[in-house]
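Peer 1: sequence unknown, structure follows:
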């Protein structure tokens, strides 16, 4: 008989070091962990300290990443660099997925995944390829609204990533609950998501599962309201000729300015909501039985 698994939930650390200013970043990191505990799961914030991969930062390490001036933003490609040099690193979605899987964690809560950027040249986040190859359930509020959402969903379909709407038939657009684009399948409970994940494992299919959770209605910024600000921010990024890793931080920061920090408050609300949903999925997964056959 297999041993029961613990209901673990991974959390990224980029939001701590590069997402919000101090002390907002520290407050959010602690409150997300508290939310996960309140819903019966165990938080495991992921980061790199002195070149060591950590899946379960203690409070002093979280404080360090929230306050240290030179913490590297780490995607998969950067992992050997920070390890070889003994550096501190805050992990993106892609790197958090890889480390979570390495430590046996099956569920990961984030804000919004990266994706295909608007306009050209063709720019695709490493998050999408990680979803295609690393077996982790990623709970998010969809892809960041600054992206080309139809192209992002097309990329995920091409690479065999099932997109689940938790309590919704449509793909959320981060700040907004409805992008107008359909998800692959709707699940109305954590148990349904757990069964879907078990079926994927039994089939031997590679890669992760993307679970999209709409931002709470009280904190939503409707698409029609946020889109003009997004278009302005994207145009400014193009005028500055920003590329690759420079683009997303600029766009999110500019949106915060254009919306009078409303986008930041929405971001915090959806992060907390995703942490709750991920905890419920982790608990359901820990209490479910792995499929032994497809019969």
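Peer 2: Here it is on my side, so go on. Please read all numbers here as calculations on a predicted model, not as lab measurements.
Peer 1: contacts, neighbours, all on C-alpha from now
Peer 2: OK.
Peer 1: Same question for the helix or strand that contains residue 62: list its buried residues.
Peer 2: Per DSSP states H and E: residue 62 is located in helix 59-67. By neighbour count with 16 or more other C-alpha atoms under 10 Å, helix 59-67 contains the buried residues 61, 62, 63, 64, 65, 66, 67.
Peer 1: Ok, stretch 89-106 next?
Peer 2: The neighbour-count check on stretch 89-106 (16+ other C-alpha under 10 Å) flags 89-101, 105-106 as buried.
Peer 1: closest to residue 25 among those?
Peer 2: Within the buried residues of stretch 89-106, distances to residue 25 taken as C-alpha to C-alpha reach their minimum at residue 90, with 12.5 Å.
Peer 1: doesn't the closest one fall inside a strand?
Peer 2: Yes: with DSSP: H, G, I helix; E, B strand; the rest coil as the criterion, residue 90 is assigned to a strand.
Peer 1: right, and it touches residue 66 too?
Peer 2: No: taking C-alpha atoms under 8 Å as the contact criterion, residue 90 and residue 66 are not neighbours in contact, 9.6 Å apart.
Peer 1: one step back: which is the next helix or strand following the helix holding residue 62?
Peer 2: Going down the chain from helix 59-67, the next helix or strand is strand 72-74, by DSSP H and E.
Peer 1: helices and strands around that next one, which ones?
Peer 2: strand 89-91 (3 or more C-alpha pairs under 8 Å, 6 or more residues apart in numbering; DSSP states H and E).
Peer 1: put this beside the first:
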């Protein structure tokens, strides 16, 4: 092939990869939704749609915080443990009223996020190491606080967050939508959002430009911790119990998957908020469709792993060009 022909092929490939990363998750979500409707006539029933929203809402809330962290070229493996510890303290403080219990849970999430951010920003510990240590330690604290068995929660206010709805949509979904709006505004409409992207794109250049790199890093991990704690409260309200031994398990992986499938590269420098929403919905639908058709859990995991690998490949392929 001539040099001119190669020059034409490469831009076409670059354009295809760019379109795939920007819009691929939305197209895949639409196709999967259409297939789900075709295979199951009851898929569009109110009850089934509410179930899907109940299941995806906590994952989406956590994924939004994870997207901010990944945007700085970081990772937060502690979010599942933060969910567990926030769930553990709610039964202890719910007697003081729901606002007090929520404030304590969110405060613990903030403290965990601050610890992770401080280690990354000041000690230069790799994010995966810092948050892995927190993941192990915080879950241990959660199980110590909660004890050996699940604790029932009967507060009507908290249970309403996990079970009630407004205009036919679960309150959990409305809360998740509010988090999406706030995160989108933060990323795309504020100076902090531009600083976040600059830090993820080139941390050294951002520091030399006078940007508050440490403050940005601490803030994104703090926000990730708070959002994870909020997700923990929603999970407790929906399940009517606090069970830190099981709640939040593998949630960090689900959140990372939603972010990566949504088009946010692991190399940082970009945060796709709406893509994260689409990624969370896509992975939820994949799991729901396979489960409803009695596909074994191991096959579901293999399918999800293949999707993650493809999403990471597409992201890295674009980043190397």
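Peer 2: Received, thanks. Here the structure is a predicted model, which means the values were calculated and not measured.
Peer 1: what's the TM-score for these two chains?
Peer 2: Once the chains are laid over each other, their TM-score by TM-score structural alignment, normalised by the length of structure 1 reads 0.26; 107 aligned residues with a C-alpha RMSD of 5.2 Å.
Peer 1: Identify, from the buried residues of helix 59-67 of structure 1, the entry nearest to residue 230 of structure 1.
Peer 2: Looking across the buried residues of helix 59-67 of structure 1 and measuring by C-alpha to C-alpha, the closest to residue 230 of structure 1 is residue 66, at 27.3 Å.
Peer 1: Would you map the helices across the stretch 201-321 of structure 2?
Peer 2: Counting by DSSP state H, counting those that start in this stretch, the stretch 201-321 of structure 2 has these helices, from start to end: 203-208, 213-239, 251-261, 273-292, 297-319.
Peer 1: Of the ones you listed, give the one that comes closest to residue 14 of structure 2.
Peer 2: Distance to residue 14 of structure 2, taken as C-alpha to C-alpha, is lowest for helix 297-319 among those, at 7.3 Å.
Peer 1: List the buried residues in the closest one.
Peer 2: Buried positions in helix 297-319 of structure 2, judged by neighbour count with 16+ other C-alpha under 10 Å: 300, 304, 307, 308, 311, 312, 314, 315, 318.
Peer 1: how close does the third one get to residue 176 of structure 2?
Peer 2: Think residue 307 of structure 2. Counting by C-alpha to C-alpha, to the nearest Å, the gap from residue 307 of structure 2 to residue 176 of structure 2 is 24 Å.
Peer 1: What of the last one?
Peer 2: Taking C-alpha to C-alpha as the measure, residue 318 of structure 2 falls 30 Å from residue 176 of structure 2.
Peer 1: Quick one: list the elements packing against the helix or strand harbouring residue 138 of structure 1.
Peer 2: Secondary-structure element containing residue 138 of structure 1, defined by DSSP H and E: strand 137-140. Packing contacts for strand 137-140 of structure 1, counted by 3+ C-alpha pairs under 8 Å, 6+ apart, involve strand 107-109, strand 209-212, helix 262-287.
Peer 1: Quick check: which of the ones you listed is buried the most?
Peer 2: Here the criterion is mean neighbour count by mean count of other C-alpha atoms under 10 Å, and of these the winner is strand 107-109, at a mean of 29.
Peer 1: So in structure 2, which helix runs the longest?
Peer 2: Counting by DSSP state H, the longest helix found in structure 2 is helix 3-39.
Peer 1: how about it: buried residues?
Peer 2: 17, 18, 20, 21, 24, 25, 26, 29, 32, 33, 36.
Peer 1: so who does residue 37 of structure 1 touch?
Peer 2: When contacts are counted by C-alpha atoms under 8 Å, 6 or more residues apart in numbering, residue 37 of structure 1 touches 43, 279.
Peer 1: can you rerun that using 10 Å?
Peer 2: Counting by C-alpha atoms under 10 Å, 6 or more residues apart in numbering, residue 37 of structure 1 makes contact with 7, 8, 9, 31, 43, 275, 276, 279.
Peer 1: Check residue 34 of structure 1 too.
Peer 2: Neighbouring residues of residue 34 of structure 1 by C-alpha under 10 Å, 6+ apart: 28, 41, 42, 43, 272, 275, 276.
Peer 1: now those as TSV including distance to residue 247 of structure 1?
Peer 2: What follows is the contacts of residue 34 of structure 1, written out as TSV (distance: C-alpha to C-alpha, whole Å):
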residue	distance to residue 247 of structure 1
28	23
41	34
42	33
43	30
272	25
275	26
276	29
